[in-house]
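here you go, sequence then predicted model.
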Amino acid sequence: MGTVTVGAVRERAPGERRVALVPEAVALLRRAGIDVLVETGAGSGAWFTDADYTEAGAVVVAPDELYARADAVLCVAPPEAENAGTLREGQVLVGLLELRRHPELAEQLAGRSVRTVSLDLLPRTLSRAQSMDALTSQANVAGYKAAVLAADSYDRFFPMLTTAAGTMRPAQVLVLGAGVAGLQAIATARRLGAVVTAYDVRPASRGEVESLGARFLDLQGLAQGEQGGYARELTEDEQQAQRAALDAHIARTDIVITTAQVPGRKPPLLVTASAVEGMKPGSVVVDLAASELGGNVEGSEPDKTTVLDNGVTLIGAGRLPSAMATAASTAYARNLVALLKHLVRDGELVLDADDEITGALMGKTSPTEGVSS
């Protein structure tokens, strides 16, 4: 019986502070009989030192040695072309690879006969795969951080306060999208004392929203639907009707947090520039879907905060998990431990395309696409 060796690389994407494995996860993998390599400095962005990894049982190595020895290379974000070119035939690359958004990378890896396991392809409807669901774990972090970021950027109080100087009214928060990130944003904003309203196209989300103490915004006559655990992507006509119905509610809101994303494709536009222009000075808009493909809010840009002419702060916050690198890395590493325990059998790394989990992660089967939030 052989021994599987996995290697966690240092992330090189600008602003990416997460790491695929944390020391806690190294210890769990070692107990499962898996050898672990960690690239020098891989955990520094999440405040884990090389000594922490060594103490947990990993071997800290230079990148060349890691790529040469590892059976599986573990990452968070898709690798740059230069690093992808280091992978060898038959090696396995595991991460949030988003190959549908990066066709050049997919072609490069296929040309080198590198096998890919992409966690963003995990079927959400499989209950036995929940412990491997990295999209959910990272969305939880993003939703929490979005509410905290909004509160920090808002120049008034979130809760109602009664003081000698009078009563301060609570902030009015609107969360668009009641998936994982949206529900966490709702819960966090409620804990901070805001009055929260939320909207989602899925009828089932009403109960989830109300269970957190928020009000569900019911836009009568608009399309609803759900596919495979995600909100169904609306047609352009349906999206236009949705935006028009939301505009009036957005104008009465102090904080808007948007969370709707389509795996591998452009996020739906939920908030128009005219809607933002109608908000009061001092209001805050946080767009979790902001990316190079666009966002939920017209005019938002990834990793950019803009104070508009009307006094509204627009935050493109597409990489919030990296802003909480320690918590996000810990959750992600636990997802990888669960995945590797599924893939490693009798000391061998087994990629069975007929297995419903493994086959989906390898892109052999197509998960239902929809809007995640």
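Right, received. Where do you want to start?

when you work out contacts or count neighbours from here on, use the C-alpha atoms and nothing else.
Noted.

ok, which stretches of the stretch 1-150 of the chain are helices?
With helices called from DSSP state H, counting those that start in this stretch, the stretch 1-150 of the chain shows them at 23-31, 50-56, 63-69, 81-84, 103-111, 134-153.

and stretch 300-318, how far out from the chain middle?
Centre-to-centre, stretch 300-318 and its host chain are 20 Å apart (C-alpha atoms, centre = their mean, to the nearest Å).

how long is that stretch from one end to the other?
10 Å (C-alpha to C-alpha, to the nearest Å).

got the contact list for residue 210?
Residues in contact with residue 210 (C-alpha atoms under 8 Å, 6 or more residues apart in numbering) are residue 216.

identify the residues contacting stretch 293-301?
Outside stretch 293-301, the residues touching it (C-alpha under 8 Å, 6+ apart) are 258-260, 265-273, 287-292, 314-316.

tell me which of the residues you listed fall in strands.
Using DSSP state E, 258, 287, 314, 315, 316 are the members of the contacts of stretch 293-301 that sit in strands.

alongside the first one, take a look at this:
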Amino acid sequence: MKLAVPRESEAGEPRVAATPDTVKRFVALGFDVAVEKGAGALSRIPDADFEAAGATLAADAKATLADADVVLKVRRPSTDELGLTKKGALVIASMDPYGHDDAVKAMAEAGIAAFAMEFMPRITRAQSMDVLSSQANLAGYQAVIDASAEYDRAMPMMMTAAGTVPAARVFVMGAGVAGLQAIATARRLGAVVTATDVRPAAKEQVESLGAKFVAVEDDEFKQAETAGGYAKEMSDEYKKKQNELVATHIAKQDIVITTALIPGRPAPKLIDAAMVASMKPGSVIVDLAVERGGNVEGSKPGKIAKSGDVKIIGHLNVPGRIAASASTLYAKNLFAFAETMIDKEAKAIAVNWDDELVKATVLTRDGQVVHPAFAPDTK
């Protein structure tokens, strides 16, 4: 069995899909592991560390992918990489398939079995494979660090002989994995933190971290969560009431961090231009949903935009801004999933296509798009 770890081909992606630790584990499962030279450089992993763990260094993508049975990536394979990957290979990555039907079709036509890690079901058995949570956790942390770097005042309250410096007021919109980590990080830095979310269960989580919960808590609010734990789309009436409350609250904040995403849909707009204009000079907004259209009017992908005297941070690939940590967690997520598809006694690939984890994540197989969200309508 050969496992390939190519260097990421997409510009601006510093993460890598394996670490020396996971390479050792794959070797123990019976794999010959090929890692492309320089694959881990931007995640602070020298080639020598991969070699010491048992990997063979390959000169380029062609040599890395040649005859590979399993390919691990951070991003979905490019057209060039598909051309170098043999039919029937298992390719495991974050595929970002929504809105990229042509890319999904290309993977099917290449004959690979493509697995989208972001579709991993949120069940106890799959917690160690949850790339959305591992990467969102780091994004929430980094959002606060980025905000504090642009905010030209101290975050904690400081009592000095020369007077008192008030604590920064931080408002986190969306209390999922990223939001909860943003709350915890802002609290560690000494800020006064408030947060909002449309899911009732979030209130207790927010308050357990020492933040105050801000929401219109009516009957609709109490039913605003799907069986999968995601936020439901709210009615226009609720949105109006919530917007009025949020608008009043935002005007008093120093830093706002938005994290709201709905799978398969554009990010909901949470902050309009009037709300931005109401904030004090020097205030900072971090839009973690900028890659999906953004939660904030005026945010620009990959830029720090200015609206009056308010900065709107729209960094792309926020987990990649702390690539060394992100790669460590991501690689463990991939190993935990790949391990379920290996017969350890026979040291052979043995995919159980009826496994709920496989059925939830497989996008393409045997030349066809098989995931129900993307498969052609045959009715």
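Good, I have the coordinates. These figures come from a predicted structure and were not determined experimentally.

got a TM-score for the pair?
Put the two chains on top of each other and the TM-score (TM-score structural alignment, normalised by the length of the first structure) is 0.92; 361 aligned residues with a C-alpha RMSD of 1.7 Å.

rewinding a little: give me the buried subset of the contacts of stretch 293-301 of the first structure.
Buried residues within the contacts of stretch 293-301 of the first structure, counting neighbours by 16 or more other C-alpha atoms under 10 Å: 258-260, 266-272, 287-291, 314-316.

residue 253 of the first structure contacts residue 173, correct?
Yes. Residue 253 of the first structure lies in contact with residue 173 (C-alpha atoms under 8 Å); the separation is 6.1 Å.

neighbour count for the two, which is higher?
residue 173 (29 against 21; other C-alpha atoms under 10 Å).

wait, is the more buried one part of a strand?
Yes. Per DSSP: H, G, I helix; E, B strand; the rest coil, residue 173 of the first structure lies within a strand segment.

map residue 21 of the first structure across to the second structure for me.
By TM-score structural alignment, residue 21 of the first structure lines up with residue 18 in the second structure.

leaving out sequence neighbours, find the closest residue to residue 142 of the second structure.
Leaving aside its chain neighbours, residue 142 of the second structure sits nearest to residue 318 (6.9 Å; criterion: C-alpha to C-alpha, 6 or more residues apart in numbering).

the one you found maps to what in the first structure?
Per TM-score structural alignment, residue 318 of the second structure is aligned with residue 320.

measure how buried that match is and give me the count.
Neighbours of residue 320 of the first structure (other C-alpha under 10 Å): 22.

do residue 99 of the second structure as well
10.

residue contacts, it?
So residue 99 of the second structure contacts nothing (C-alpha under 8 Å, 6+ apart).

quickly note the distance from the aligned residue in the first structure for it to residue 293 of the first structure.
The alignment partner of residue 99 of the second structure in the first structure, by TM-score structural alignment, is residue 101. Computed as C-alpha to C-alpha, the residue 101 of the first structure to residue 293 of the first structure distance reads 9 Å.

you'd agree the match of residue 21 of the first structure is up against residue 74?
No. Between residue 18 of the second structure and residue 74 there is no contact under C-alpha under 8 Å: 9.2 Å.

these two: which is more packed in?
Higher neighbour count among residue 18 of the second structure and residue 74: residue 18, with 30 against 26, using other C-alpha under 10 Å.

spatially nearest residue to that one (excluding sequence neighbours)?
Per C-alpha to C-alpha, 6+ apart, closest to residue 18 of the second structure is residue 331, 4.6 Å.

what residues does the one you found make contact with?
Contacts of residue 331 of the second structure (C-alpha under 8 Å, 6+ apart): 16, 17, 18, 19, 22.

can I get those residues in JSON lines including distance to residue 205 of the second structure?
Putting these into JSON lines (distance: C-alpha to C-alpha, whole Å) gives the following:
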{"residue": "16", "distance to residue 205 of the second structure": "32"}
{"residue": "17", "distance to residue 205 of the second structure": "31"}
{"residue": "18", "distance to residue 205 of the second structure": "32"}
{"residue": "19", "distance to residue 205 of the second structure": "33"}
{"residue": "22", "distance to residue 205 of the second structure": "32"}
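
return the closest of those with respect to residue 306 of the second structure.
Closest approach between the contacts of residue 331 of the second structure and residue 306 of the second structure, by C-alpha to C-alpha: residue 16, at 32.7 Å.
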